[in-house]
Every structure is written in C-alpha cells, then in structure tokens.
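Engineer: I need the structure of the sequence given here:
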Amino acid sequence: MKPDDLNLRGNGTAARQAFNRALLNPASVALIGASSNQKKNTARPLRFMQKHGYAGAIYPVNPSATVINNVKAWGSIDQLPDNVDHAFVMIDSAGVTNVIEQCARKGISVVTIYSDGFAEAGEEGIQKQRELYATAKRLGVRVLGPNSIGLANVHSGAVISVNAAFEMDNLTAGDIGIISQSGSMMGSLMSRAAARGFGFSHLVSVGNESDISVGEILDAMVDDDATRVILLFLETLRDVQTLSGALERAHNAGKPVIAYKLGRSEQGDALSQSHTGAIAGNDAAVDAYFRAHSVIRVNMLETLFEIAPLAARYAHLRPDTWRDTPVRVAVVTTTGGGAATVVDNLGLHGFVAVAPPTAFISHMAGRGLNIRQTPVIDLTLAASSEQYQDLLTEIMQTDWCDAVLCIAGSSAQFYPQYVVQPILNAVETTHGNRKPLVAFLSPEAEASLQLLQKNRIAAFRTPESCADALAAFFVPLGQHQQETRRPVTLPVGYPTRGNLTEPEAMAVFSALGINVVPSAMVQPHAPDHSIDYPVVLKVVSRDILHKTEAGGVRVGIDSDEFLAAALNTMAEQVTAHSPQAKIDGYMVQKMEGRLVELMLGYRHDPLVGPTVMLGAGGITAELKPDFSLRLAPVSEEVAWQMIHEVKHTQLIRGYRQLPEGDCKALANAIVAMSRLALIDAQPVTEAEINPLFVRQDGVVAVDAVVRMRDQSQM
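Structural biologist: This next block holds a predicted model:
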C-alpha cells in the first residue's frame, strides 16, 4: 500500500488514525543513514530503541554495512519490505529529496528528517525546503522536520531520535506529552522532569515544520489514550488554523495544554526568529490567542511540567470570566519563612493570602485546633498530622478561599508521612474537586515531591514557580466569539492599500457604528465651515502619520480669525517639515469634552490573525502599558471583560465617587471595532482611535488611523 492510497493527508477518521499510528505508535521503523560507528549521532536511534525495549521491526539502512548492533542492515531503501510505518533520515541534506521519492515507492507514510541545512540556513535553504515539501506532497509522504532531532514513544520504546537525553538507563512512562520546536529543549525538559518523577507518553521535536505542524501533532496526542496533558515549548506559531482546531479538540477532550513560549522580550523574540526562520508577532497577541483557546501559558520553564498535575486534576475549576477581586489563597504552613517567600511572590501576581473568618476559627476550635485570624495559618509545632489533615479537609469545603496552598518545612525532607500524607488524605476525603490544592516544599525533599507527584498533586520546589503556576491557572480561559456574523463592508470607493486619510478613517468607524467627532474639510483659501467653536485643526495627508510632530495639529481655535491664521501657519510648518507630502487639505473638528481618554485599536497580527485592543489613551499610552487584548471579533461580554482589565477605566467605574462614564457605549465600540475582522479578505491590517473620549453619555472618536493591506499580501 502506497501513501497516496492511504491518503494520510485526508481528513477522514481512517486517514487520521493511520497518520497518528505511523507518527506516534509505529510498528516498524527504518533508520536511513544509520551508522555502525557508535561514537556518531547517527548510531544512537538503533541503540536507544534496543536499550529501551522497542519490540517493533527496525531496519537500519547503510550501504556500507551488513549488520549494525546485531541487526541486519539494508543497502538501500528499495531493498526494504513494503509499508514500513516510519523512516528517520540522517543523511546530508543534498540527498533528502531523493530519499523522499524512494520512501514513497516503498509505501513509507511518515518520514522524520534529522538533516539540517534547510529553512534555518537562509534563503537557499528556504528554497530547498520548499522543493522538499512539494515533492513530499506530490507523492503523499508526510514529513516531520527537516532539522528535527526526532521523537519518542516512551511506552513502546520507539526512540526515533538522536537526542543524547535518551542515553539514560530508564525512561519513565507516564501521561505527559511534549511537543517542542527546539530539539535540545525536548531532551532538557524530559531529563529535568524525569528527575522529579514525571513520566511521559510521547516527546516530539518538530524542527522546521515544513509539513507536519505542532497543531497536527497535538491533534494526534488528543486521540492518544496514553496522553493526558500536553506541554508545548514554542518559539513561534505556525499553521494557526490547524493549531486552533487541535486546541479546541484538546479542551473538549479534557486534556489541558500548557505552553512556554519564547519572545516575551524584544531580544528574545529576535533570537527565536533566527532559530526557527519565523516571522515576528506581538507577544500580547499570542497571550490573547492562548487565552482564547484555553491554553495555560507559564512564564518559567520549571513551571511547564510542575503545573501538569494542577492542570489535569482541576481543569474543571479554571475560571471562564473576569473577576474584579483578587484570587484568595488559604495558606497553611509548617514553616514561617517558607510561607513568606511564596506569599510575597503570590502578591506580585495580584493574589492575596486570605485570613480565615471568625466563624471558621470558631468551627476549628470546636474540633480541637486553635488557629489565628492571620493571612497565613501557621501550624509550626502546633498541630498533629491528624489535625493538619482535618484542617485541610474543612478548608477544602469552605467558600472563603479560591485555592489552598500547603507549605512544608524541614519535616518534608525526612518525614513525608507527617506533612505529605495528610495532604493526600484530605484531597481524597473531599474528592479534591471544589478548589485547587497545591504544595510548596521549602527544603529539597525528593521523597515527598515524588509522593505528591505519584498522587497527582502539584508540588513546587521554588516559590517563584509555585506563584507562576497559580497565576497561569487562574487566567480566565476561552472567549465567547461574536454571536452575530453580519457582513461588514467598507465604504465604496475607498483606497484598497496604504493609509487612509483621517476623514476616510472616520467614515470607516462611523460605518461600523462608532460615534465620531463632527468635522469638516477646509483649505487656507476656503476656511468656511459649520462646526461650532471651539475647534481643532488638523492637516489631512496620507503621507503624514504623526501630525503633531509635523506641526499639523492645533487645538483651542475659537474664532474664524484665529482659524484663518492657524491655517496659514500650519500650511507653512507642514510644508517645511514634510516637503514631499501630498496635502489633501485640512480638517476642522469640534472640541469634545470627556471623562477619560482611551485607545481602541485593531491589528491583523502576523501570527494569530485579527485582534482588538483597549488601553489607556492620549499621549501617555506608551509610557506605562495598560491594555487588554483579545482575538477579534468579540462579543459584548468579552468587551466588558476588557474594560475591567484596563486599570485606567476605574476612573469611570465609580472610583472614589468620580463621575461614571458610559461603559455600555464603550463596550459597544469595542465590539464594533472588532468587527473589522469580518470584512471579506480582511483588508484592514491596522486601525486605531487614539484618543477615544468616554463621556457620561457615550463615547466619541476624535482621532482615527486605518491602514490597508497591500493587495499582494491578501
């Protein structure tokens, strides 16, 4: 059976199952370029599979050897039996395309390419990769890589990889799947997590993703019975459409997806691009994408695997709505200093260690345990293991906290039965389903950590990763997309590329249903208009993006005489500043009152697609970032969440008895702006209202920018 007969690129159930099996659970593997020299990387996959008990058929391909590690070697791919499930290619890049053709003739359906020198190597490599993909697609072969360090099925021992991490004597099988865009990090994560007692189902290095993407692998892990939690180490996002579908399936299947993505800093973003050959994207947009698709994004590498038990056990408790109040954590400790380090880090994430209420203190006193009304319940030398367990059991059934944090001191290192067993018993007694419970062990306590891990209780070695995990877990998941999909069109006759003039941009926003400031066009020789004074005067030109710097904005004009003088002065200043700019005229706008200035924006992000943003506006917008961002379009419910997330909006939401603004109108404006994503072919690449004035009786756009995508980009 040839790959095109099986149609592994199809969407049917049979095709998906066949692809998943060949990728993650192959019954036979060809090692093309396998070496008999055990010092070489290319000798490792055969050695690893023998070492870790792979029971399937292995076919080393090496024209210079007849036997490698007591396994028959084959002189060429053409000599192999038909329909080997998976081939691992470890030869020079110049011969890879020819190998794809040979694999197709033998019915090998999935090929992982370790060879480098493709897209990561520059323009010549990019073209070589395109040709490789075109050949594979034409022949029906699925390709993982190139530049992939390989993959492994820990349960079966199918270690199709050259990663040195698999030299370890014993691989710990478990229910965590790892998908990594960095081959070396795949091994690093496995070794770090395995040392903590975490076990894995599959580990996959995607390489350059010329064909098989992170999304397809994730989709396969969703169908994999051995995988319960999926970890992603990402440098960029590719094939977002496929990834989005896979993330939706993972969420529906109850399999948490946890991501660590590089690129939060400007330099980190540049480094990840150079490694993967990827395009840049806005990291805030990536955050919005993860949130929309229920992905838990962590900031610390250690948290990536430490959070897995928390995500798996308490997935049903993740919040789906924004809350105005901080997350309340009941902190129970047997070490004062250790508790302080975690509480301090929780505070940095906006969490609060909450003191038990008086009624609960009385309740526990009646059960024989005296505790104080302090933010940390300190049981140091004050309670038996039975009382500790009883306290946790009672807290787990209350409603005065949102999570429980158990902090253990030195006893965890030598007496896990005293500090860990009560935690396990309390979770089992309450079925652990009313609120999340996690543990932080202050000393290095390997036995206690592994006992907690074995019983699927999240345990942390550092206060930073503990706080990071709780903060990531409590980020509200998902978003309700716009219920209505009414078609949206731009005004007829407007430019289809480049910058719109401000009057044109205002017309776009008005067509969306956003209230815009009254305005009129004037010229130095024709200053007449019908706008009530006082007014603002602005230059109108597609070539001048920053009007203020060019002398193209004048405020507070209160008479015809003042306007005439301002027009002449502005014309001279703009010409001197931008002599090549084409001036379409000048716009007079009514000066509007407001309670606050906000910025409302839209951007077609290169990684995740359309996004909408609300933030503090005016000239201070860039000084201290204060914004909320979502994938577009959004519903009114999500728009309200965004309003509450922007701290600046507290000034119009009843803060210290200040006048309240029309937040209903603001929410409607956010929804309207987000509907730019519904225009056919999505021609708008960027749009911005800054400032958007919020008043007691509505909102009004007083400055407008719209940029259209070039036709060549659409």
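Engineer: all contacts plus neighbour counts: C-alpha atoms, from now on.
Structural biologist: OK.
Engineer: How about the residue in the protein that sits furthest from its center?
Structural biologist: Glu561 (55.8 Å; CA atoms, centre = their mean).
Engineer: I'd like to know which elements whichever strand or helix holds it is packed against.
Structural biologist: Per DSSP states H and E: Glu561 is located in helix 560-577. Packing partners of helix 560-577 (3 or more CA pairs under 8 Å, 6 or more residues apart in numbering; DSSP states H and E): strand 535-540, strand 553-557.
Engineer: Could you look over those and pick the most buried one?
Structural biologist: Highest mean neighbour count among the helices and strands packed on helix 560-577 (mean count of other CA atoms under 10 Å): strand 535-540, with a mean of 24.
Engineer: sec struct for Gly215, please.
Structural biologist: At Gly215 the chain is in helix, as set by DSSP: H, G, I helix; E, B strand; the rest coil.
Engineer: Can you classify the closest residue to it other than its chain neighbours as helix, strand or coil?
Structural biologist: Among residues not flanking Gly215 along the chain, Leu243 sits closest, at 3.8 Å (CA to CA, 6 or more residues apart in numbering). Using three-state DSSP, the structure places Leu243 in helix.
Engineer: what distance separates the helix or strand Gln127 falls within from the centre of its chain?
Structural biologist: Here Gln127, judged by DSSP H and E, is contained in helix 123-139. Distance of helix 123-139 from the chain centroid (CA atoms, centre = their mean, to the nearest Å) equals 29 Å.
Engineer: Could you look up the next helix or strand downstream of that helix?
Structural biologist: Following helix 123-139 toward the C-terminus (DSSP H and E): strand 142-144.
Engineer: who touches that next one?
Structural biologist: Strand 142-144 has contacts (CA atoms under 8 Å, 6 or more residues apart in numbering) with 8-9, 109-113, 133, 136, 206-207, 209-213.
Engineer: Now the buried members of those.
Structural biologist: Buried residues within these, counting neighbours by 16 or more other CA atoms under 10 Å: 8, 109-113, 133, 136, 206-207, 209-213.
Engineer: biggest separation within those residues, which pair?
Structural biologist: Based on CA to CA, the longest span within those runs between Leu8 and Gly207 and measures 20.1 Å.
Engineer: Give the full set of residues in contact with the residue nearest to Gly215.
Structural biologist: Val214, Gly215, Glu216, Leu218.
Engineer: for comparison, sequence B:
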Amino acid sequence: MKTAATPIDFKQALFSPRAVALVGASGNLQKNTARPMRFMRKHGFAGQIYPINRTQSEIMGEKAYADLAELPGPIDHAFIMVASDLVYPMIEGCAKAGAKVITIYSDGFGETGPAGMAEQNKLISRAKELGVRIIGPNSIGLANLQSGLILSVNAAFEAETLIRGGLSLVSQSGSMMGSLIARAAARGFGFAKSVSVGNESDVTVGEIIDALVDDADTKVILLFLETLRDSPTLAAALERARANHKPVIAYKIGRSEQGDALAQSHTGALAGNDVAVDAFLRAHGVMRVRHLETLFELAPLAERYRGKTHPHPTPARVAVITTTGGGAATVVDNLGLNGMVAVPPPPAFIEHMATRGMNIRETAIIDLTLAATSAQYKDLLEQLLQTDWCDAVLSVVGSSAQFHPELAVKPLIQAEKPTTKALAVFLAPEANASLALLQQAGIAAFRTPESCADALSVFFEAQTEAPPNLPVTPWPAALPRTGLLTEYESGQLFSTLGLTTAQAQRVPLNDLSHTVPYPVVVKISSRDIPHKTEVGGVKVGVHNQEELLASAAAIEKNAAHHAPAAKVDGLLVQAMEAKLLELILGYRNDPLVGPTVLLGAGGIAAEISPDFSLRIAPVSIEQAREMIKEVRITQLVRGFRGLPQADCEILAKTIADFSRLACVREVNVLEAEINPLFVQAEKVIAVDGLVRLA
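Structural biologist: This next block holds a predicted model:
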C-alpha cells in the first residue's frame, strides 16, 4: 500500500521532485527514451526513479513497472515518452500516482494542425480537471543541473560533467536548449535550470520565469523565444524578476505578421509584431540581444552591474582602453552602430594620470600597446572606473591574451571594480584560456566586437519603466460598442479622454446647414469607409456655401462609385486648422503583447521614411516625453535652428491621455488612430480619427 507523500507545490514538483516516473522508458541505449534514466544516474540525481514500460521488468538495473498503478510510492513529476495516441490515457494514471507536474516529450499535438490541436485541448482539459500541470507537449524536457534531475532526452546532457552555475534557460525551441547549453559550457558558463516549454499548452514561459525568480540557484534568466504567449502572466513574472534583481536576457527569432493583415490603421503597418515585442520586453526590463552568443556572454555583466549603475545620458559613453589599436577600432565602430559613443579622457583626467606616471592622450581609444606595464594598466583601469565622464569601461586586449594570459588578464582580475560602473572585455585573438580566467572571475568577456557592442547597448537601453497602473476608463454611453466608429464618433471618444479635437459638425446629405466657420474641410461619414481619401471622400479648403454644395455632390458621387455598398450617414464639416508639425498617434491591441501606443511622423513622410516611437500602453507623462524625443521629426518644434517651438508638454499629455484606451474594460478597442495630429504653438489638435472595436 502506497504511503501518501507530504504535499509539495508546483515549483517544488517542477524542479525538486522527490520521485519521478519515466513513462515509456527504454532499456535500449540506442533510443532517446533511454536517456533520462542514464542521464540522471550519471549526474547524481538522489531522488527515486520509477521507469514505466509494459514489456520490460528491468531497465538499467532498476525494477520497471508495467503501469503507474503498480508504483510502490507516490511521485511528484512524470516524464511521458510514448506515442501521441497513448498520452491521454496516461494523464489520469500520473495524477493518481501523485504527480503535480507532467512533462510531455511526445509530439503530434497542436504543432501538427487542427486535429492535433483538438487532441491537445482535450488533454489539457482533462489535466485541469485532475489538478495536474502540463509542460509541453512536444517538449524535449527540463533539467535541474544542481541536483542531477534530467527529465530530458537532449543529447547535451551526454557530457561526462555538467557545469553547474547561476544561469537558467527557458526555451521555446527544444533543440536550441541543448545547443545553447553546449555553447555556453564550452566557454565555462554553468547552468542551474533549463526548460523546454514545447507547445506551451498549459504552463507558459511566464510561469517558468516566476518559478525561477524564487530559485536561489538562479542568478540570471535566459530566454530563447519564437513568439510570446499569455503576455499578462509573462509581464507579471518579468516585473517580479526585476523587483528581485534577477536580470532577464532574451533572444527572439522571427518577425510575426499575425494580426497585421486585419489592421485598418497605418499604425499596424508601421509597427508590426516584432516592434511591439521589442517594446514589451524593454518595458519589463528584459535585455533583448541581437546575437545568439551574446545571450550568455552578457550574463556576467548583467549579474554584476544590473540595476546598480548610475543613470546615464544618451548615448551611453564608453571609455576604451586597449593594447591593440586595430582590435579596439573594430569595437568602437560597432559601438557607434549600436547607439553608443567612445569618449576620450578630458584634460583633467589626463593631468591626473600624468601625476601617477602615465602619459595618455585625448583620443577616443586610450592605446597602451607599447607604453604600460601590468601595474600601470591596472592603475589606469581603476582610475577609469572611478570617473564621472564615462558610463562604462571597455578593455580590449591584444595578442598577449592568447600567449600570455597571466599578463593580459592579471590587471583586469586584480583591479578594484566598483559595481556602480560596468566593465567589459573584448579579446581580439582567439584566447580560450583568458576567456576562462575572466569567466571564473565574473568578468564579462566577449569573443567578437559585434557581440561586445550588442551586450553593452542592450545593457543600457533596457532600463525602462513598466506601464503605469491607471484606473479603468469608462466607455461613453452614446457610442457603439462594436465595429468601426465614424470619424465624428471617434472624435467624441477622444474628447472624453481629454484630447482637443478640431471643431466639427455632422450634417445630413439633404441639409448642409452648419455653424462651423469657413474655411472648412468636408468629409464623407460612414462606418464602412475607414480611409476616406482613398474613395475621394474628402475636400479641403471649402470657403463658402456654394463650394460646400459642389464638394458635397462630388463626395457623394465618388463614394457611390468607389464604395457602392457603403452605408453613408452624412457629411462631416470640420474647421480648417493650421500646423507647425503633422504627426500620427496610434493605438493597437497587439495580438502578442496587448495594448501599444505609437507616435510618429504624419502624412506622406510616415510611409516614405518611417520615424516613430512605440510603447506598451498606457504610458506616463515621462514615457510620453521620451517618445517625443525618439521621433526625429519633432526636432522641428523643439528649437531646431530657431524654428517656432511648440508646447511639447501638451503633446506629452495628449499621448498619455490617448494611451488610456488601454484602460477601457467594457469594450475591446482593437485599434485607434489620429492621423493627422496637428501640433501648434500652444495646442495639439486631433484632425482626423479612426477607431475599430471588436
């Protein structure tokens, strides 16, 4: 009779199970299904392992069981490795055996199409009824390298010795999980945990991150992403990681176009899903790298300095010290491409170093190739790390790193290194011994100038704020709750948010009486015509009643020709407005990350040369100010060459107020846009609007 085990929670069952079942384990060492048992015996897992196999009574010297019901004791975690059609019947047996978590290696589910997705949904529905959490299906498994728990078939764990360390990896690609562990291990990086989430049908990346936040062995969390799922859970987990000072570094492949084909605004075309994903990751403190190797190379830099460096100006200033001028130049070039600048030492620092017996020059690269001893190099490095004229120090080491690592690395390791200023090292030659020494000392060292610049740039740029937590925005009772709003209705919505809109009046086609002062703009009003200019539905510069009648007749004729099925509810007569600058202000409920807000150059310029800034919505006034600065064309109203200036605080408030569409709960706002948004000296006016509801 089985003895009931002391209850444990999801996180314990996930990474620290006391007993595991290997469902479908094989004694044939040539099969993948033999690997978990072999790996755990090799790497010292101390818990109980129960192999389940209907045809074998013994596997690798362990008693095997034909059925989960035969187990002599309870389990916490099961790893299923059987054909897809056999998985569903196993779920109930795992639950009855005590499993809180089931990791499913088997494929043939949601990744195969509609029929597979139906089977996957059936599987998850049953697991929820039984109170069991599912990793996968189609997961290559997970591992706790600290304890030797290897519930995985990944060949990376064939290594005779696993390097244990503070990195934990969550991957949406099973094969890349092993590849990254192998690549990092070759550089001396050790891991605490690794998880392949597979189809992410139940347990998501966000939930794994949340578990790792509470894991004492995990110092830095690495993510290999193909897409984002369950962004609210992911956002909450990332904020917990930030609050607990656990850096998160991500590498994401691909550019999803999901949802863009449905967009009826320019916002969707300007900023696709990948831009929104980038904004989401930055908003929650994630450092998204561009080079795969940077994913783990950045870890020592993030662990040692993340959240401890002082605020810095833009662009970030890097002091470069080198023993190889050419090698340093390759990094400096890449720093510039990544939005940073190599700064020369100021005269006061040069004079200071002269008093310490070292002559340096006011150049962007402090080249000591022929002029310094190890002691002098160490002294200069320590002095640079104490200055206030740079934000990071980069040491570029030449051939001595390859042939005399003790000479090249010694001053770097021995120098006093405050945690308030980042230090990074680039080794110009292939110098594995020096890389290993630096890695052991916890110093971020890079093999290529590209990954070095990539690491430094994301280290600085990712330090942004999460979206503010604002109260719910009520939906105006008079407005529709589904479909496309007319421009007049859109203007009413924008007014309730606090925006200034151009004076306008909707009039029927048979009575053009209005009170809007001339000159005016006349537009077709129809929920079926989102882009009025494309059907000849707009006339500008209408100066009197006679011109109004002619314009109305032309607009009605054009609409009947280009959109004969459209239901027209009249015309919109709108006051003409002047402008210093024309912008676009857009909102989109992105299918991957949720609400986003975009500010960009309006008019033709928006399509010829995209110039925009995007944030997760809603945004604060301070975040709106940042967006204004990021849009290059706004320089024209910010004092550029004596041009008339606008009140950018009003513009910032307009952006923040508009972004509160993200706080609407009664109605699903899919997208909204003001194009153009006119910026005047003392006002910001919404001149045209589009809103699409679910």
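Engineer: how about the helix holding Glu561 of the first structure, aligned to which bit of the second structure?
Structural biologist: Alignment note (TM-score structural alignment): helix 560-577 of the first structure is matched to residues 545-562 of the second structure.
Engineer: post-alignment, that stretch versus the first structure, mean distance?
Structural biologist: Relative to the matching residues in the first structure, stretch 545-562 of the second structure has an average distance of 1.5 Å after the fit, by mean CA distance after the TM-score superposition for the first structure.
Engineer: what's the offset of that stretch from the middle of its chain?
Structural biologist: Stretch 545-562 of the second structure sits 48 Å away from the centroid of its parent chain (CA atoms, centre = their mean).
Engineer: again with stretch 587-596 of the first structure
Structural biologist: Centre-to-centre, stretch 587-596 of the first structure and its host chain are 38 Å apart (CA atoms, centre = their mean).
Engineer: What range does it cover in the second structure?
Structural biologist: The aligned range for stretch 587-596 of the first structure is 572-581, by TM-score structural alignment.
Engineer: can you give me the end-to-end distance of that stretch?
Structural biologist: 23 Å (CA to CA, to the nearest Å).
Engineer: same check, this time on stretch 364-372 of the first structure
Structural biologist: First-to-last distance for stretch 364-372 of the first structure - CA to CA - comes to 10 Å.
Engineer: Provide the aligned range in the first structure for stretch 190-209 of the second structure.
Structural biologist: Aligning stretch 190-209 of the second structure against the first structure (TM-score structural alignment) gives residues 199-218.
Engineer: Centre of the chain to stretch 387-395 of the first structure, how far?
Structural biologist: That offset, for stretch 387-395 of the first structure, works out to 36 Å (CA atoms, centre = their mean).
Engineer: count of neighbours near Leu203 of the first structure?
Structural biologist: Neighbour count of Leu203 of the first structure, defined by other CA atoms under 10 Å: 26.
Engineer: what secondary structure does the residue lying closest to it once chain neighbours are set aside sit in?
Structural biologist: Among residues not flanking Leu203 of the first structure along the chain, Ile178 sits closest, at 4.7 Å (CA to CA, 6+ apart). At Ile178 of the first structure the chain is in strand, as set by three-state DSSP.
Engineer: what does Ile178 of the first structure align to in the second structure?
Structural biologist: By TM-score structural alignment, Ile178 of the first structure lines up with Leu169 in the second structure.
Engineer: That match is in contact with Ser194, isn't it?
Structural biologist: Yes - using CA atoms under 8 Å, Leu169 of the second structure is in contact with Ser194, at 4.6 Å.
Engineer: For Ala25 of the second structure, see how far away the spatially most central residue of the second structure is.
Structural biologist: By CA atoms, centre = their mean, the second structure has its centre lying nearest to Leu281, at 2.5 Å. For Leu281 of the second structure, the distance to Ala25 of the second structure equals 39 Å [CA to CA].
Engineer: cool, Leu643 of the second structure as well?
Structural biologist: 74 Å.
Engineer: can you tell me the helix or strand for Leu470 of the first structure?
Structural biologist: Going by DSSP H and E, Leu470 of the first structure is part of helix 463-473.
Engineer: Tell me the helices and strands packed up against that helix.
Structural biologist: Counting by 3+ CA pairs under 8 Å, 6+ apart, helix 463-473 of the first structure packs on strand 296-297, helix 301-306, helix 336-348.
Engineer: quick one, which of these is packed in tightest?
Structural biologist: Mean neighbour counts for these (mean count of other CA under 10 Å) peak at strand 296-297, with a mean of 26.
Engineer: Read off where it ends up in the second structure.
Structural biologist: Strand 296-297 of the first structure corresponds to residues 287-288 of the second structure when matched by TM-score structural alignment.
Engineer: What of stretch 381-399 of the first structure?
Structural biologist: Using TM-score structural alignment, stretch 381-399 of the first structure pairs with 370-388 in the second structure.
Engineer: Also stretch 93-113 of the first structure?
Structural biologist: Residue span in the second structure matched to stretch 93-113 of the first structure, by TM-score structural alignment: 84-104.
Engineer: neighbouring contacts of the helix holding Leu470 of the first structure?
Structural biologist: 296-300, 302-303, 306-307, 311, 318, 341-342, 345-346, 349, 351, 440, 459-460.
Engineer: Kindly report the same for stretch 118-130 of the second structure.
Structural biologist: Contacts of stretch 118-130 of the second structure (CA under 8 Å, 6+ apart): Tyr88, Ile91, Glu92, Ala95, Phe109, Gly110, Arg133, Ile134, Pro137, Ser201, Asp202.
Engineer: try it again with 7 Å
Structural biologist: By CA atoms under 7 Å, 6 or more residues apart in numbering, the residues outside stretch 118-130 of the second structure that reach it are Tyr88, Ile91, Ala95, Phe109, Gly110, Arg133, Asp202.
Engineer: ok, the fifth one touching Gly116?
Structural biologist: Yes - using CA atoms under 7 Å, Gly110 of the second structure makes contact with Gly116 at a distance of 4.8 Å.
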